[in-house]
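1. no letters, just coordinates:
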């Protein structure tokens, strides 16, 4: 599938200009999320102060504790203190969790979107990106952040253009990655990565994450950061997992040029990929 993401026409640029000049206002995240993200950006932040901020929001608190007590971090321990949880999961993972939690709170009723299915795919994409980054020697934390937020621009587009969203998208038909971008271009005149990058920047996420999201669906023959290539590949893997396709089918959908650019030829033909794919199939769902 060919989608000209790298060279948007005048209409998409107009949408971007409207956002940048304030004619279109991006959704607001909860105040506590803004406070926590601001605190985490300070080099001298206090874990105690951040824990107190998080404790103001029961939903955010439960998500932090759930992540800290997951198999990935807990290693048999059971944590009940938010401060302890922060020390276990680390700043990068906490920043991502808070950013995604704020995003989920900002989009509670989006036309044309089944939000539970959307966030399930986002979680799978984030985890797939983390796997691919680790296997290719890239920044796994940044890949995870980028994967979780890569498609958030779709929610913004649907919220800004509710009538077009209802006509062009069905909450019962799920598309992802390049397929989603192609339909967005036909409905809105723009695809989600550029809008997603604006949101990532609004949340104060690292610049390398914003750059990767922005270029995540650039054509394989176009120059883009390795992290962007990982996000494009993760979208393909996540779509296969979410749609219940087999391992063999998923392997056939991987773009050879993309795999080669990341040096993952041996990985995708090994048991390591099948193991990682099976792990993605067992993810519990949205955060």
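-> Okay, I see it. Source: prediction; values computed, not measured.
2. going forward, measure contacts between C-alpha atoms and count neighbours the same way
-> Noted.
3. residues contacting residue 175?
-> residue 239 (Cα atoms under 8 Å, 6 or more residues apart in numbering).
4. that one sits in which helix or strand?
-> Using DSSP states H and E, residue 175 sits in no helix or strand.
5. second one coming, line it up with the first:
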């Protein structure tokens, strides 16, 4: 995966626009962890874990968290715990750097992969884009999505096998749920980007990349627990999410992501974070609230929604309901 996103971004103009209208304490000696809202993170972990939990002894919890921390010191090993991106995607993304590339040329490359063709047509016909009439041709779909929309779709296609495909254990059960969050976070972060003058596509990438460390962390938990379950403690869950975000940032650097994307993942939730970190933090919060509402763990009238989001963020929350699973 190294270098392909850098090659894509090297000639991409910024999409930024003018602005629109108790975490768990780290163990002594551990890195300061970034984090979002601990209350939302605790609910999100409970949703993610579902019934596959057990009352783990403190030593087991500490062992899992220590292994996640240790992986931040060895990102090459951590990166080996997730699949690599298919080669067709980087090639397509490189082609899209060329301002002179035609729709027909892009359609010809997309047409090489029938799965990708189906993804593009499905996206163009989704409730998110709301076409007046059904889109039936690849050329028409690409014209509707636009270059930026197609780039973000290709990025999602590239990340899906990284997050979703796992062979056994709790990580296999959780992977589709994590991917659901990744897609929603990427869309929400890209919608929040103009309001904080962040790059739209970089916000999408940060939203997708943020969960890679969590998948690695869950695979490590499988190795330690060996029972297809994870510790039930909400405090453990909040800390696991915080450490996995830090791990995602380290892996992003190892994969040669732009420094501002890796930094945004590390800084998300911090008061003095970059504009990209703010877009990511807002997108992450909105995506988690959408999942919690859809699962029945929260109501639309809950204070976390009515008081925790402004009017534009609540509109984004509603827009995420139109995304197909």
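-> That came through fine. Model, not experiment: these values are computed from the prediction.
6. before we move on, which element is the residue mapped onto residue 90 of the first structure from the second structure in?
-> The pairwise alignment with the second structure assigns residue 90 of the first structure to residue 146, based on TM-score structural alignment. Residue 146 of the second structure belongs to helix 138-164 when assigned by DSSP H and E.
7. now do residue 11 of the first structure
-> Judged by DSSP H and E, residue 11 of the first structure forms part of helix 10-21.
8. now do the buried residues in stretch 130-146 of the second structure.
-> For stretch 130-146 of the second structure, burial by neighbour count (16 or more other Cα atoms under 10 Å) applies to 135, 138, 139, 141, 142, 144, 145.
9. can I get the residues you listed in CSV including distance to residue 212 of the second structure?
-> As requested, these are exported to CSV (distance: Cα to Cα, whole Å):
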residue, distance to residue 212 of the second structure
135, 33
138, 30
139, 32
141, 29
142, 28
144, 30
145, 26
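10. chain center to whatever helix or strand comes next after the helix holding residue 146 of the second structure, what's the gap?
-> Using DSSP H and E, the next helix or strand after helix 138-164 of the second structure towards the C-terminus is helix 169-192. Distance of helix 169-192 of the second structure from the chain centroid (Cα atoms, centre = their mean, to the nearest Å) equals 6 Å.
11. residues touching the residue of the second structure sitting at the aligned position of residue 121 of the first structure, list them.
-> Mapped onto the second structure by TM-score structural alignment, residue 121 of the first structure lines up with residue 181. Residue 181 of the second structure makes contacts with 287, 288, 291, as judged by Cα under 8 Å, 6+ apart.
12. can you show me which of those residues carry over to the first structure?
-> Among the contacts of residue 181 of the second structure, the ones whose aligned partners also touch in the first structure (both residues aligned by TM-score structural alignment, their matches' Cα atoms under 8 Å) are 287, 288, 291.
13. between these, which sits nearest residue 33 of the second structure?
-> residue 288 (19.1 Å; Cα to Cα).
14. quick one: map that closest one onto the first structure.
-> Match for residue 288 of the second structure (TM-score structural alignment): residue 239.
15. just say helix, strand or coil for that match.
-> Residue 239 of the first structure carries the three-state label helix when classified by DSSP: H, G, I helix; E, B strand; the rest coil.
16. where's it relative to residue 158 of the first structure, distance?
-> For residue 239 of the first structure, the distance to residue 158 of the first structure equals 20 Å [Cα to Cα, to the nearest Å].
17. now residue 208 of the first structure
-> 26 Å.
18. those two: which is more packed in?
-> For the pair residue 208 of the first structure and residue 158, the greater number of neighbours falls to residue 158 (22 against 16), based on other Cα atoms under 10 Å.
19. please name every helix or strand in contact with the helix holding residue 146 of the second structure.
-> helix 88-95, helix 103-110, helix 114-124, helix 169-192, helix 200-209, helix 212-225 (3 or more Cα pairs under 8 Å, 6 or more residues apart in numbering; DSSP states H and E).
20. cutoff 7 Å now
-> helix 88-95, helix 103-110, helix 114-124, helix 169-192, helix 200-209 (3 or more Cα pairs under 7 Å, 6 or more residues apart in numbering; DSSP states H and E).
21. and it with helix 114-124, angle?
-> 110 degrees (axes from the mean of the first three to the mean of the last three Cα atoms, to 10 degrees).
22. what angle sits between helix 138-164 of the second structure and helix 169-192?
-> 130 degrees.
23. what angle do helix 138-164 of the second structure and helix 88-95 make?
-> Calculated by the same axes, to 10 degrees, helix 138-164 of the second structure forms an angle of 130 degrees with helix 88-95.
24. distance from the chain centre to helix 138-164 of the second structure, please.
-> For helix 138-164 of the second structure, the distance to the chain centre is 15 Å (Cα atoms, centre = their mean).
25. now stretch 146-166 of the first structure
-> Counting by Cα atoms, centre = their mean, stretch 146-166 of the first structure comes out at 12 Å from the chain centroid.
26. could I get the contacting residues of the most centrally placed residue in the first structure?
-> Geometric centre of the first structure, nearest residue: residue 148, 1.9 Å, by Cα atoms, centre = their mean. Listed by Cα atoms under 7 Å, 6 or more residues apart in numbering, the contact set of residue 148 of the first structure reads 122, 123, 125, 126.
27. doesn't residue 48 make contact with residue 174 of the second structure?
-> Yes. Counting by Cα atoms under 7 Å, residue 174 of the second structure sits close enough to residue 48 to count as a contact (6.4 Å).
28. which residue lines up with residue 268 of the second structure in the first structure?
-> By TM-score structural alignment, residue 268 of the second structure lines up with residue 216.
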